[in-house]
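Novice: when you get a sec, could you give me coordinates for this:
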Amino acid sequence: MTVARTKDCDAAPEGWRRARGGPSLVEVFRTIRVPTKGTPWRKFVAFLGPGYLVAVGYMDPGNWATSLAGGSKFGYALLFVALLSNIMAIILQSLCARLAIATGRDLAQACRDAYPRWTAWPLWVLAEVAVIATDLAEVIGTAIGLNLLFGIPLEIGVVITALDVFLILWLQTKGFRWIEAFIITLIGVIALCFLVQIAMANPDWSEVIKGFAPTTRIVTNPDMLYLALGIIGATVMPHNLYLHSSIVQTRAFGEGVPEKREALKYATLDSTFALMFALTINASLLILAAAAFNKTGNTGVEELQQAHSLLTPLLGSAIAPSLFGIALLCCGLNSTVTATMAGQIIMEGFIDIRIAAWLRRLVTRSIAIVPAIVVTILYGEGQTAKLLILSQVILSLQLPFAIVPLIHLSASRRRMGELVSPRWLTAIAVLIAVTLIVLNIKIIIDFATG
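Specialist: Down below sits the predicted model:
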């Protein structure tokens, strides 16, 4: 159901510069009705959806290389790192929902309104770079999925990925609930594929449980620490912070403080449950690598194609690699939809300009496709993992420029009013930000010197 948009939906809170233009994703702003009466379950269902679009970014093809390498080399030991990084993500995404519900602004709009132009414009440029880097990982992941399933050469596969713009345009004509349903369906397919593969791999479940406990080996072993940093650094995706703060506003919650508090509660539950589901996907990939590769002595698996080719002889079933390819292709398609929306939100929020979605998609995809084609032609398919790693390094560079403004804005009582972030939550977020920034700087230094 749709509802009429409020006349003052574009008004900025007192103390902010006057806003120019309306909300990002204006076509779906406040279009999903939230029942004012009924059971808590009905209200929760009304808010169910945005969290799963956000969760897609935590299981995109860029995360597969680190999970495969970690599981094949160190078994189940890095499951604790996956859990820790997921907890960090839950807290940061809750701040995104808080900012959006309290102010009616997404993170991009909030940055534009709160900071001078000499600060806001560089933040916009860095955010656009992050979207392109995300696209790069999706291009490679989707192309590899097409190659594994249908034998399409990577050079052709990366070009085919540009056609996904038509899928997105079609979904947008159906309404936001259709987009959410599409994403959740593909996530379900991914989960089913990993469930079957793990059952075939027959992991040591006692070791799996131990893997979620912290160990000093992560700090004392340099190789393990490097992969741990890679998992953490690739988990929190900058574009997700902009995305979540916008799509949570598709819900038509009230304007009063009680209604906003209730909306914040259900939006936080939605993202928390969705990210815990994303944790099961990432953990499943790591468990599969540990059970199928590490246990059999294949400790150097990093390339997605290499993992695919090894699954048949190791698991004794021809269906295993097909399931791996299907899951990878679904991850690429899912990430495509959410990155497109994030790109639209970032451009319209920061510089108040609106261009056709298909045009923006073709431009950003073209920028991502060119390096993918160049690498595959010049160096062959075996170098795609290095391109995936490069995309994660670029995202690491941009990460602080999204997290720091988010924490700063959500902790401002002048901007947030009664929904200002509690001091304890801000303190935890600051600790997470410092940790992520330090770890990502180390990744970048290691990448540059290695």
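
Novice: going by C-alpha atoms from here, please, whenever you check contacts or count neighbours.
Specialist: Will do.

Novice: next, the contact list for A65, please.
Specialist: By C-alpha atoms under 8 Å, 6 or more residues apart in numbering, the residues touching A65 are 302-304, 385, 388-389.

Novice: what about the strands in the stretch 251-400 of the chain?
Specialist: Along the stretch 251-400 of the chain, counting by DSSP state E, counting those that start in this stretch, strands occupy 251-252.

Novice: hey, where'd the helices end up in it?
Specialist: 257-292, 304-315, 319-351, 357-379, 384-398, 400-410 (DSSP state H, counting those that start in this stretch).

Novice: can you put those in JSON lines and add distance to T173 and mean neighbour count?
Specialist: What follows is the helices of the stretch 251-400 of the chain, written out as JSON lines (distance: least, C-alpha to C-alpha, whole Å; neighbours: other C-alpha atoms under 10 Å):
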{"stretch": "helix 257-292", "distance to T173": "25", "mean neighbour count": "22"}
{"stretch": "helix 304-315", "distance to T173": "34", "mean neighbour count": "18"}
{"stretch": "helix 319-351", "distance to T173": "14", "mean neighbour count": "24"}
{"stretch": "helix 357-379", "distance to T173": "12", "mean neighbour count": "17"}
{"stretch": "helix 384-398", "distance to T173": "31", "mean neighbour count": "22"}
{"stretch": "helix 400-410", "distance to T173": "30", "mean neighbour count": "20"}
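
Novice: of all the ones you listed, which lies closest to A234?
Specialist: Ranking the helices of the stretch 251-400 of the chain by distance to A234, with C-alpha to C-alpha as the measure, places helix 384-398 first at 5.8 Å.

Novice: neighbours of F182, how many?
Specialist: Close neighbours of F182, defined as other C-alpha atoms under 10 Å, add up to 17.

Novice: next helix or strand past the helix or strand I140 falls within?
Specialist: Using DSSP states H and E, I140 sits within helix 117-150. With elements assigned by DSSP H and E, the helix or strand that comes after helix 117-150 is helix 154-160.

Novice: can you tell me the centre-most residue of this structure?
Specialist: Nearest to the mean C-alpha position of the chain, by C-alpha atoms, centre = their mean, lies G57 at 1.7 Å.

Novice: so who does it touch?
Specialist: The contact partners of G57, by C-alpha under 8 Å, 6+ apart, come to 235, 237, 240, 335, 338.

Novice: so how far is L425 from the residue nearest to P405 when sequence neighbours are not counted?
Specialist: Residue nearest to P405 in three dimensions, not counting chain neighbours: C111, with 7.0 Å by C-alpha to C-alpha, 6 or more residues apart in numbering. Distance of C111 to L425, computed by C-alpha to C-alpha, to the nearest Å: 20 Å.

Novice: this one as well, want them side by side:
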Amino acid sequence: MASALQSAAAPSLGAAYGSVPVPPSGSRLRRFLSFAGPGYLVATGYMDPGNWATALAGGSRFGTALLFVAVLSSLMAVVLQALSARLAFATGRDLAQVCRSAFPPAVSIVFWLVMELAIVATDLAEVIGTAIGLELLTGLPLGAGVILTAFDALLVLAFMRFGFRKLEAFVVALLILIASCFAIELVLARPDMAAVAKGLLPSRELFTNPQMLYIALGILGATVMPHNLYLHSGIVLTRAIGSREIDKRRAIGLAILDSTVALLFALIVNASILVLAAAAFYAHGHFEVAELPDAYRLIAPLLGSTLAPKLFAIALIACGLNSTLTATLAGQIVMEGFVKIRLNPAARRLLTRSIAIVPAVAAIFIGGEATTNSLLVLSQVVLSLTLPFAVVPLVWFTASRTRMGGLVAPRPTTAVAVLIALAIILLNGKLVLDAIVGGG
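Specialist: This next block holds a predicted model:
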């Protein structure tokens, strides 16, 4: 059973809260498997179309030289997501609920509106990515594909009825599909493994080549999705744990292990995109591939296989479906946590997606399909601006012994988290400034 502290917290996600039993005894592997799942829902946020675009641009322009940056960004994400899980089990509440209890009502409303904006921006990228995938795979016009994405709310409703573990299983299945698609493409691309190994080490060119530095900042700056920190702190509380501090401490360890493994999986996928771009485009002299349709059209002739672009499109659609589920959950957690408004999952999804579809449809019909990449850039800028509203309170709360008690984050962890938060915020600020003034 969930702890008394958790039950008193009026949790988000309704019946899903504390619905996944955790064996009180048994092997560590058995207990870990009961915790496995939330980390993979979080990991989907690290494989959105914005990440695809930066990985394609980095791989096509600089080969495998930016692999080190991808690894570093994932390690930064591991630290912050671990703090998110720690906050949840230490307080029995998600990040939005802790913010509401700590801030005046007016500040909570501002935070809520900012995070809703972040979720809409994320949804905009998902809409565009899924629509592009459908167009590439089936020939469906981009505008029609954007409108079609509105009906994914039915998918969310179905899985919420089946239970949270079924939803997690569906997400993991799609992640396996995505990874399989890229594994096959890498076999077809036959990357230079010596170059891959060299790319895992930092390059001096990062500090001498402004273009390389800019793309590296893009990879680092888009590392942490702000809504993912709220999402993780809510969905880990679907696990039913005991009320003792030792139970919570064990839960924190298992949840951190789950998210770390999942984020390393996400790293493998993102690294695969970069390595594929290096092998398929950079190695053949195509140095300016940053848009998803361009990558799709170039893969087949360069790799000598008609299967490769189809796999690319399938993986893109799978990413969109996964993000649909996790964005809905994040929206519920944010709305219920900050302002105590609870909507039916399907209604919540339709509301958010409708807001995201309007600018996408308008831009496509007014400016044509060429505007989709601009919309992807816009979504990343919005996420950059909203990031401090997730990272700063998370690091602040987990460093407070008053709030966390004996489960307060260790000082070395807090110090690293502060440096990471400052770095991400500064990098995102630079990217936003460059986007505004036309730098890069």
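
Novice: hmm, back to that, closest one of the contacts of G57 of the first structure to I443 of the first structure?
Specialist: Lowest distance from I443 of the first structure to the contacts of G57 of the first structure (C-alpha to C-alpha) belongs to T235, with 13.3 Å.

Novice: quick one, what contacts the spatially closest residue to the closest one that is not a sequence neighbour?
Specialist: Nearest non-adjacent residue to T235 of the first structure, counting by C-alpha to C-alpha, 6+ apart: Y58, 5.6 Å away. By C-alpha under 8 Å, 6+ apart, the contact list for Y58 of the first structure reads 235-237, 275, 278, 282.

Novice: dump the residue contacts of I425 of the second structure.
Specialist: Contacts of I425 of the second structure by C-alpha under 8 Å, 6+ apart are 221, 384, 387-388.

Novice: what's it aligned with over in the first structure?
Specialist: Alignment note: I425 of the second structure maps to I437 in the first structure; criterion TM-score structural alignment.

Novice: got it, and A327 of the second structure?
Specialist: In the first structure, A327 of the second structure lands on A339 (TM-score structural alignment).

Novice: hang on, the earlier thing: next, the buried residues of the helix holding I140 of the first structure.
Specialist: If you call a residue buried by 16 or more other C-alpha atoms under 10 Å, then helix 117-150 of the first structure has these buried ones: 120-121, 123-124, 126-149.

Novice: also stretch 201-211 of the second structure?
Specialist: Buried positions in stretch 201-211 of the second structure, judged by neighbour count with 16+ other C-alpha under 10 Å: 206, 211.

Novice: read off where it ends up in the first structure.
Specialist: Counting by TM-score structural alignment, stretch 201-211 of the second structure corresponds to 213-223 in the first structure.

Novice: if we can go back for a sec, and the gap between the match of I425 of the second structure and D135 of the first structure?
Specialist: According to C-alpha to C-alpha, I437 of the first structure stands 22 Å off from D135 of the first structure.

Novice: cool, I373 of the first structure as well?
Specialist: As judged by C-alpha to C-alpha, I373 of the first structure and D135 of the first structure stand 13 Å apart.

Novice: same check, this time on T435 of the first structure
Specialist: Counting by C-alpha to C-alpha, the separation of T435 of the first structure from D135 of the first structure is 26 Å.

Novice: with S317 of the first structure instead?
Specialist: Separation of S317 of the first structure from D135 of the first structure (C-alpha to C-alpha) stands at 33 Å.

Novice: contacting residues for A183 of the second structure?
Specialist: Applying C-alpha under 8 Å, 6+ apart, one finds that A183 of the second structure lies in contact with S272.

Novice: so what does it match up with in the first structure?
Specialist: In the first structure, the residue paired with A183 of the second structure is L195, using TM-score structural alignment.

Novice: thought P214 of the first structure was touching F80?
Specialist: Yes. Look at P214 of the first structure against F80 with C-alpha atoms under 8 Å: they come within range, at 5.8 Å.

Novice: count of neighbours near R5 of the first structure?
Specialist: R5 of the first structure is flanked by 13 other residues according to other C-alpha under 10 Å.

Novice: look at it and tell me its secondary structure.
Specialist: When classified by DSSP: H, G, I helix; E, B strand; the rest coil, R5 of the first structure comes out as coil.

Novice: now swap in the one 5 residues further on and tell me
Specialist: State at D10 of the first structure, reduced to three classes by three-state DSSP: coil.

Novice: which residue sits closest to it, ignoring its sequence neighbours?
Specialist: Counting by C-alpha to C-alpha, 6+ apart, D10 of the first structure lies nearest to G22, which is 5.3 Å off, once chain neighbours are set aside.

Novice: okay, that neighbour and G343 of the first structure: tell me how far apart.
Specialist: Distance, G22 of the first structure to G343 of the first structure, using C-alpha to C-alpha: 16 Å.

Novice: quick revisit: residue in the second structure matching the residue nearest to P405 of the first structure?
Specialist: Aligning on TM-score structural alignment places C111 of the first structure opposite C99 in the second structure.

Novice: do the same with L279 of the first structure
Specialist: Match for L279 of the first structure (TM-score structural alignment): L267.

Novice: distance of its match relative to V78 of the second structure?
Specialist: 11 Å.

Novice: the helix or strand harbouring I425 of the second structure against the first structure, how far on average?
Specialist: For I425 of the second structure, the element it lies in under DSSP H and E is helix 411-437. Its aligned residues in the first structure lie a mean 0.4 Å from helix 411-437 of the second structure after superposition (mean C-alpha distance after the TM-score superposition for the first structure).

Novice: show me the contacts for L126 of the first structure.
Specialist: Going by C-alpha under 8 Å, 6+ apart, L126 of the first structure touches 398, 401.

Novice: trace it over to the second structure, please.
Specialist: If you follow L126 of the first structure across to the second structure using TM-score structural alignment, you land on V114.

Novice: equivalent analysis for T161 of the first structure, please.
Specialist: For T161 of the first structure, the aligned position in the second structure is T149, judged by TM-score structural alignment.
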